[in-house]
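S.K.: sequence first, predicted model second:
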Amino acid sequence: MEKFFGKSLLLLLLISLWGCKETPQKTGTLMDFVPENASVILKITNWEGLQADIENNSLLSKFDKTIPYLFLSKQAPLLKYLHPDSQSLLCVNTLNDSLSAYTFIARQTSNLFHPDSIQDKIVETLKIDDHTFQRITLGEKIAFTTIVDSVFVTSSSQQILMNILKGRTEREATFKKVFELPTSGELTAILRGNKIFLTDSSGVDFTSWTAVDVSIAPESFKATGITLATDTIPQLLNIFDGQVPQQNDLADLVPIDALGAMSFTFDDAEQLQSQLRTFRGETEAVKTTGIFGSISEVGTIDTKGETALFIKSIDAALTSDALARFVTTENSFREIEIKSFSEPELFQKTFYPLINAQKANYVFQLDNFFVFTESEVSAQGLIASYQNATTLKNTSYFKKTAQDLSSSSSLLIFKMQGDFSESLSGFFNLNFQKSSKGISLKEFPLAALQFSVDRNFAHVTLSCREEGSAEIKNVASTVLEKFNVNLENPVLGIPQIIGDNGNVVVQDVGNKLYYLSENGKTLWSKNLGSPILGKIEEVDIYGKGNKQMAFATKNALYVLDRNGKDANQFPLKFKDEITQPLSVFDYDNNRKYRFMVVQGKDVLLYDKDGKTVKGFAFTKAKSNIVQSPEHIRIGKKDYIVIPEENGTLNILSRVGKPRISVAKKFHFSEIPISVEDNTFVVISAENTKERISEDGKVTSQNLKVGASYWFAINRNTKATLDNNLLRIDGKLVELPVGLYSRPHLFDIHNKTYITITEIQERKVYVFDSNADPLNGFPIYGTSEASLGKNETKNGIRLSVKGDSKGVIVYDID
């Protein structure tokens, strides 16, 4: 495609010099003067408008410092002297790899060309073989002109002009048929001998002639029309004869960082394979193992490292059964089995020249897709992008391009990352100049070329659009999988983001604690002997900004520094079992920490040095404590709330003395005691909302919600979940029906974010405080998620469990 656009500019160079003669009395048609073997014929309705469109097109302007464009600019003074009143033709003949000749054809009118206004020209009249024409020289440029039957013709090649005068013009019947097709718009391109470059640099003959209406807008380039193949020579389009185009779904699979992709569809696999064998000149059938009988789409995905193959099944169970005897389970990734495939050359043998890959070593299934890769690493990357929805389908620029395309086609080609290579440009039979190699076209993230067979021809569509940097980043690319690592044993609990650099701390079922760097490297590990209760709290007991991690297991209170070393007098060991997660209080934000440990009914309080805090009055409850004690501040008053199994809610002062007396007994749920509108809030096991004022008065509200209801509040933001109904500060988000984890609130960069995970579908959602989902979500994850800062200034990092042993970390832009 890059060749096509570069050459489109070069087409304009044909306007070297024009000459004219007196208008003859006879008249002819413009088609009668098209030179033999012209590779491109442009039918132009508005010549001056076309020049302006090309000048303003953002894609073509990328070539403003290349040799073709500079050569054009030197000829620019001549363009204003050309004023055809009606349709004109611009023809290109390729003489050799580096030289092309150009012919312009238009009805002669008094306004067409005024050479008298051009200075420093040399005009000569030549006569050869009874044919008279003019040679006009301006500097180093020469053009040959004549008028025949009221038609003005000029060419940069004397030989081509002589051939036209001798009647050696394009007379092929298929060309005439294509030329006379009705057109719309101001520009139609008629293209000869189209090639497709899918498997090798030489390309393969695809069709004989193509006619497309071209639309050039400042930020887009679109062409639509038809293409014809002949039966006299093998042409690839003919393999789709008798096939009904099926829906193309390759955009569902293609990662956004891929270089390109291609797919072809069919409704009769045996017929397609037979016609491919005929195209290749083969007589012996290739055994296909029965795999392709239940599929409708086959394609390739080009990544930076290799080419992956895929098939889309209309019955995944049948396809899986057909594959069964050729596969062996090797590994799994994100609960997807990756299997070895014993017929790596099958696709090349069956579908060449559409497919030439010979290393389909591994296969895995994603819904109705079966994907084949050369390596397990490539398989993991494709699985991750599919599960994270970081695929082409989810980008804004694909959604725009898809509006130009049919949902079903015979052949669909995507070129991405501004890589408009021969796969597209070859079809237009145009050569891209070497001087333009290396031009950055990143503003054009996607070009699509589509063919839909209809009887003895095919509809063709080309679409390419410019996008700004924000659009190119698109919905999906705002979330990047930073790393995915496996522990020695299955993950225990939730991987947790720690600190401002986005490090991760996680424990496995062997009770080993891992501290992972921002890039996923294990900095240290530590055997704890038992699971961590609840989450890890961050503290700064030395007051130097180097935070430590505080947490409890069933028999110890730990404070670890970032090197995994014990701080001060920690750990504190306990004979009796700790029954609730550690509570950490910092009443005045002055790092005078209090660590509260619960052992059944007993309460133990320690300072940052691990010493017992004397004078704390509440040391023992009347029944077992059912939640970790919470520190709550209302106004300028501090409260410690401790709920008991017998229904008592203790609301204490800093020193452990009763501060508010609550007469009512509660059936506490797992939802922590919180504060809302300056009242304490208890969500009971019966899903009643109990509000307790500072004078101890209780008001009850029946919430009328489901058994899975959850309530979470963080200062000014509140989130509730009732089945699949998530409300954030009263704004409703209706999630897909499923099984959801509890919503969690995180304050990061002075903003509040809410995370929630659909456990069965393994999808992690993140919302802001306005109940808007963050771009790129949901993503893959199998547990509740943790949010924190990453190493960038305003970045967010998310950690979540992947496979049973896997930890996945994402960066959110």
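M.R.: Perfect, I can see it now. Numbers count the residues shown, from 1 in each chain.
S.K.: please make it C-alpha for all contacts and neighbour counts, starting now.
M.R.: Noted.
S.K.: after the helix or strand containing residue 718, next one along is what?
M.R.: Using DSSP states H and E, residue 718 falls within strand 717-722. Next in sequence after strand 717-722, counting helices and strands by DSSP H and E, comes strand 725-728.
S.K.: mind giving me the packing neighbours of that following strand?
M.R.: strand 717-722, strand 731-734 (3 or more Cα pairs under 8 Å, 6 or more residues apart in numbering; DSSP states H and E).
S.K.: buried set for it?
M.R.: Buried positions in strand 725-728, judged by neighbour count with 16 or more other Cα atoms under 10 Å: 726-728.
S.K.: okay if I get the residues you listed as JSON lines plus distance to residue 329?
M.R.: Formatted as JSON lines, the buried residues of strand 725-728 follow (distance: Cα to Cα, whole Å):
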{"residue": "726", "distance to residue 329": "40"}
{"residue": "727", "distance to residue 329": "43"}
{"residue": "728", "distance to residue 329": "44"}
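S.K.: residue closest to the middle of this protein?
M.R.: For the chain, the residue nearest the mean C-alpha position is residue 256 (3.2 Å; Cα atoms, centre = their mean).
S.K.: which residues of the stretch 501-650 of the chain fall in strands?
M.R.: 503-508, 512-516, 522-527, 533-539, 548-552, 556-560, 572-573, 583-585, 594-599, 602-607, 630-634, 637-643, 649-652 (DSSP state E, counting those that start in this stretch).
S.K.: closest one to residue 75 among the ones you listed?
M.R.: Nearest to residue 75, of all the strands of the stretch 501-650 of the chain, is strand 503-508, at 60.9 Å by Cα to Cα.
S.K.: any idea which of the helices and strands packed on strand 725-728 is most buried?
M.R.: Sort those by mean neighbour count, taking mean count of other Cα atoms under 10 Å, and strand 717-722 sits at the top with a mean of 21.
S.K.: for the nearest residue to residue 157 once chain neighbours are set aside, grab the count of nearby residues.
M.R.: Of all residues not flanking residue 157 in the chain, residue 101 sits nearest, at 5.9 Å (Cα to Cα, 6 or more residues apart in numbering). Applying other Cα atoms under 10 Å, we find 20 residues neighbouring residue 101.
S.K.: ok, second structure coming up, stack it against the first:
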Amino acid sequence: MKRAPLFLTLFIVLGVAGFFFYKGYFNKRIITIWEIIAEQTVLVYEAGECTECLSQIQKTPFWSAIQKSIADVADNGTSKGLLDAIVKAGDKLFVSLHVIKKDDFDLVYYLPLNKAKEVDAMLSSLPEKGYKISQRELSGVQINEVKLGEQMFSWTSFEDVWVASFTPFLIEDVIRTYKSDQKKNFNATLSGVQQFPKVKNDAGNIYVNLKGVSQWLATFLQEGEIHGSGQASLLDVKLNSGNIILNGFSSAGEGKTDELLSYFYDQSPAPFTLKQYVPVRALAVTSFGVTDGKKLFTKLPISKNNVFLDSIRVLGEIDPEELYSGIDKELAVCYFEDRGDKLSNVFLLNTKNTPQWLTTFERLAQATEKEDTLYVERYSGYEIREIDLVNLPEKLFKPLVHGFERTYYTSLANTIIIADKVESLRKFLDDIDREDTWGKSVMFNQYLESTLLESNLSIYINSSRAYGHLQKKLNAKWSNRLTKPLRGELTTLSFAAVQFSTLNNNFYTNVSFILNEDKAITPEQTQRIRANLDHRIISGPFVVKNHVTKRNEIVVQDSTYALHYFALDGKRLWKRNLQGKIIHNVYQVDYLSNNKLQLFLLANGKLEIIDRLGNPVSPFPVTAPNQPVDFVQVVDYDNSKRYRYLLTEKSGKLWMLDKEGKSLDGWKPRVVDGPLLVPARHHRIRGKDFILAIRKDGIVHLFSRRGEDIKGFPLNLENKPGGSYFLEEGNAIASTNFVMVTKDGDKIKLNVEGRIVSREPLVRTAIDDVFALVPEHSGKSYTIARQNSKQFELLNEQGNRILINDFSGKSNIHAQYYDFGSGRVYYVLVDESQELAYIYDAAGQLLTPVPIEAEHIELFIDGNNIYYTVSFEHQLAIHPLVNF
């Protein structure tokens, strides 16, 4: 009778056991790769179904750069072979990127176990090649390790997943994530990005933690913070006409003040029309599309800064909210190279209510003035003003805009242009007037065609120019890697853009890498062009610009005084006979103010202006007032093309002539009683004009436009200066200095008030050392020459050696210094006794082991290529600096 309950109990136990056996066996949960990717991951690449697409990407310099960054080149190619085997494993590959220390990152590779057989076979064969494989265990999971060169390669497998990395603790992070409750992983960090649409049959997808990207980018830099843009992105990968394009969607937290995208939820995308003003020399541009300025204002920190807002309201009937409502779709910040490793910034503000903004700025300028008069400068038809308020653009538009210690501004049509330095603003306006801008450049318009036509946040990077500045900002580790092993790959990147455009409460995202794999110079560029003249060259070469083609051209003069005008291909375009030798230099002027350039020169006591076809421009030639003349300079005080001609006689008399060549009052002549070291030159300092004249014996004169002595001058340096001088501009007249170096080794700084600010002795290496200052060709900075009977050296501004030349000794050396931007710095030494030239790079490495036969040499940039042109006896040569 008691058997029934017993059987019933047994039946229930077997039933429950069977249920759990069935559930465990048939419903066994399979661990996915997504569940074991660590939470702190920066991004994950998921290979696509199109193996041919991935194969095409592997052929790009982009892939080569990845291999060189990750694999150890000292292990005879084993690391590279492993990487290739992993990538070839198929379309189920995952790769995650992780920051592993302050200045480094590494990758983790994931494969389904059945796809890792070839890689496992390769690893198993390593002991046969002398490698030792070791094992260790973490949380019951075995980790295999083998040392390849200086790197430790680690791999493991569990359930159906194979994982590997060149950083062992990243494998440990994967195991800890696997052993945890698996809720805190990278998949959770993506915040729903997985739901964004994906393109099938492409090279794959990239899942990005945007905050992690900021941390990753910081690993390359010496210091500095990278501002975050949003939360996460899902991007498809494709190759389009040789360019790598990533597009997809990004998310941002609405109201998150540390995410730039959060400020644009209520905005519509806007076109990049400000490209018409962006100079070609810009390193990068950040553009913001704003279609509702009032809503932007309510999100910016300024809307909560009542103290600052009240200070604006008190200036007059100004409503800040109404002011911002006049923003006309676009803001942009342009970044340019400055002295040293600094950047100069120019901010562009497009407005529908420009007069209202300008009135506000003018009242701010009046309220903050610290001097007797407001700073106002008229330049090239523009009116430049200053607001003496630190970081004004940042106060108005933070976090979209940062920096701007000073504020100089002007307007052009409906755009207000703000710069942190007045000279930066002048250069910006010059570029616009010369139409040397992205909007007028065929090349840049082609780049921009591959980007979104409308966006809310765009970062455009002019890679070929930005590379040089990047080198200065890199930390020691990445400076070594990116300047040598990866330089070739990086220089193939011509342009890059990162863009976000609002769409359905998210942001459509486009990342474009425009590659120029045909970086090899064309046959036309590599060919050394030679032009043989019938008579010896006595003047030049002078490099001039063709205003039609925007290309450079070359001018020389032969011993019969004939002027020859050559194109870069060596073709002589015209020849014109002069009556004497060219004095000092050939300049270009726009005499007719029609954006067409002519040559200006002085020969045989006559001023000549000659158009690009070799014809004289009326009323020239004009007879100069006296001779013989040592120097001639063209002066354009405010870039208005109302030219003045400044002539210096050998006896020390200065003549200033007007545009037509007539003598001006105060300069008939102005006597300085001795020969000059270098040509007298014009300088504009905070809107005031000065003429500097330095005598060879060390007497310094400074004159006003009318030829009057500036108070404190003439000034005696009490030593003979060597070489030339450099203008070191400050934020005020009193803090602006002229830098000079005396022959016996004193670096002297003097200001326009006639006061010697400092006198610093330079280090001597020999008793017969002679010093000279060598300014950069375009006035960016300067170097110092130190020469004795055994060697010639160039020193930087701090007195540190750049290069040394043991070939020349006490020969008469003429040193030249060129900085074309983007790290393209060159030094040229011309041994005038032996008529030999040497060219050095930025690091002081000799680029010309065989000296160049040269009486005169000039370096110049044409497009993106650097050339040098040389005259020697009867021959003119034009040669590219290929692969330097």
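M.R.: Received the coordinates, thanks. Keep in mind it's a predicted model, so treat the numbers as computed, not measured.
S.K.: list the TM-score for the superposed pair.
M.R.: Here the TM-score for the pair of chains, by TM-score structural alignment, normalised by the length of the first structure, is 0.52; 507 aligned residues with a Cα RMSD of 5.1 Å.
S.K.: before we move on, the earlier item: of the buried residues of strand 725-728 of the first structure, which is the nearest to residue 346 of the first structure?
M.R.: Checking these against residue 346 of the first structure by Cα to Cα gives residue 726 as the nearest, at 48.9 Å.
S.K.: the nearest residue to that closest one once chain neighbours are set aside and residue 388 of the first structure, how far apart?
M.R.: Of all residues not flanking residue 726 of the first structure in the chain, residue 733 sits nearest, at 5.0 Å (Cα to Cα, 6+ apart). Going from residue 733 of the first structure to residue 388 of the first structure by Cα to Cα, to the nearest Å gives 20 Å.
S.K.: go on, residue 440 of the first structure?
M.R.: According to Cα to Cα, residue 440 of the first structure and residue 388 of the first structure sit 28 Å apart.
S.K.: circling back to that earlier point, what about the helices and strands packed on strand 725-728 of the first structure, which gets the closest to residue 528 of the first structure?
M.R.: Of all those, strand 717-722 sits nearest to residue 528 of the first structure, with 34.2 Å by Cα to Cα.
S.K.: residue 228 of the first structure is nearest to which of the helices and strands packed on strand 725-728 of the first structure?
M.R.: Closest approach to residue 228 of the first structure among these (Cα to Cα): strand 731-734, 50.2 Å.
S.K.: need the three-state assignment for the alignment partner in the second structure of residue 348 of the first structure.
M.R.: Matched by TM-score structural alignment, residue 348 of the first structure corresponds to residue 394 in the second structure. Classification of residue 394 of the second structure by DSSP: H, G, I helix; E, B strand; the rest coil places it in helix.
S.K.: mind listing what residue 394 of the second structure touches?
M.R.: Neighbour list for residue 394 of the second structure: 400-404 [criterion: Cα atoms under 8 Å, 6 or more residues apart in numbering].
S.K.: from those residues, which would you call buried?
M.R.: Buried among the contacts of residue 394 of the second structure (16+ other Cα under 10 Å): 400-402, 404.
S.K.: now these in CSV, please, with extra columns for secondary structure and distance to residue 344 of the second structure.
M.R.: Shown next, in CSV, are those (DSSP: H, G, I helix; E, B strand; the rest coil; distance: Cα to Cα, whole Å):
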residue, secondary structure, distance to residue 344 of the second structure
400, coil, 16
401, coil, 13
402, coil, 12
404, coil, 9
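S.K.: please enumerate the helices of the stretch 1-150 of the first structure.
M.R.: Ranges of helices within the stretch 1-150 of the first structure are 2-11, 47-56, 67-79, based on DSSP state H, counting those that start in this stretch.
S.K.: which of those sits most buried?
M.R.: Stretch with highest mean neighbour count among the helices of the stretch 1-150 of the first structure: helix 2-11 (a mean of 22; mean count of other Cα under 10 Å).
S.K.: picking up where we left off before, quick one: the residue nearest to residue 157 of the first structure and residue 41 of the first structure, what's the gap?
M.R.: According to Cα to Cα, residue 101 of the first structure and residue 41 of the first structure sit 12 Å apart.
S.K.: which neighbours do the two share?
M.R.: Counting by Cα under 8 Å, 6+ apart, the contacts common to residue 101 of the first structure and residue 41 are residue 92.
S.K.: any idea what residue 766 of the first structure aligns with in the second structure?
M.R.: Counting by TM-score structural alignment, residue 766 of the first structure lines up with no residue in the second structure.
S.K.: any idea how far residue 766 of the first structure is from residue 757 of the first structure?
M.R.: For residue 766 of the first structure, the distance to residue 757 of the first structure equals 9 Å [Cα to Cα].
S.K.: and for residue 261 of the second structure, the neighbour number?
M.R.: 26.
S.K.: did I read that right, it in a helix?
M.R.: Yes. Secondary structure of residue 261 of the second structure (three-state DSSP): part of a helix.
S.K.: contacting residues around the corresponding residue of the first structure for it?
M.R.: When the first structure is aligned by TM-score structural alignment, residue 261 of the second structure is paired with residue 237. Going by Cα under 8 Å, 6+ apart, residue 237 of the first structure touches 206-207, 229.
S.K.: of those residues, closest to residue 279 of the first structure?
M.R.: Closest approach to residue 279 of the first structure among those (Cα to Cα): residue 206, at 11.1 Å.
S.K.: the closest one -> the second structure?
M.R.: Aligned by TM-score structural alignment, residue 206 of the first structure pairs with residue 229 of the second structure.
S.K.: any idea how far its match is from residue 591 of the second structure?
M.R.: Residue 229 of the second structure is 49 Å from residue 591 of the second structure, by Cα to Cα.
S.K.: likewise residue 147 of the second structure?
M.R.: The gap separating residue 147 of the second structure from residue 591 of the second structure is 71 Å, by Cα to Cα.
S.K.: more neighbours, those two?
M.R.: A count of neighbours by other Cα under 10 Å puts residue 591 above the other of residue 147 of the second structure and residue 591, at 22 against 16.
S.K.: might one say that that one is in contact with residue 598?
M.R.: Yes. At 7.1 Å, residue 591 of the second structure counts as touching residue 598 under the criterion of Cα atoms under 8 Å.
S.K.: show me the longest strand that occurs in the first structure.
M.R.: The residue-count maximum for a strand in the first structure (DSSP state E) belongs to strand 204-217.
S.K.: mean deviation, that strand versus the second structure?
M.R.: Comparison of strand 204-217 of the first structure with the second structure after fitting gives an average deviation of 2.6 Å (mean Cα distance after the TM-score superposition for the first structure).
S.K.: show me which positions of that strand end up buried.
M.R.: Buried-residue list, strand 204-217 of the first structure, by 16+ other Cα under 10 Å: 204-216.
S.K.: so what touches that strand?
M.R.: Counting by Cα under 8 Å, 6+ apart, 53-54, 56-57, 174-175, 178-179, 183-197, 221-230, 234-237, 353, 427, 460 sit against strand 204-217 of the first structure.
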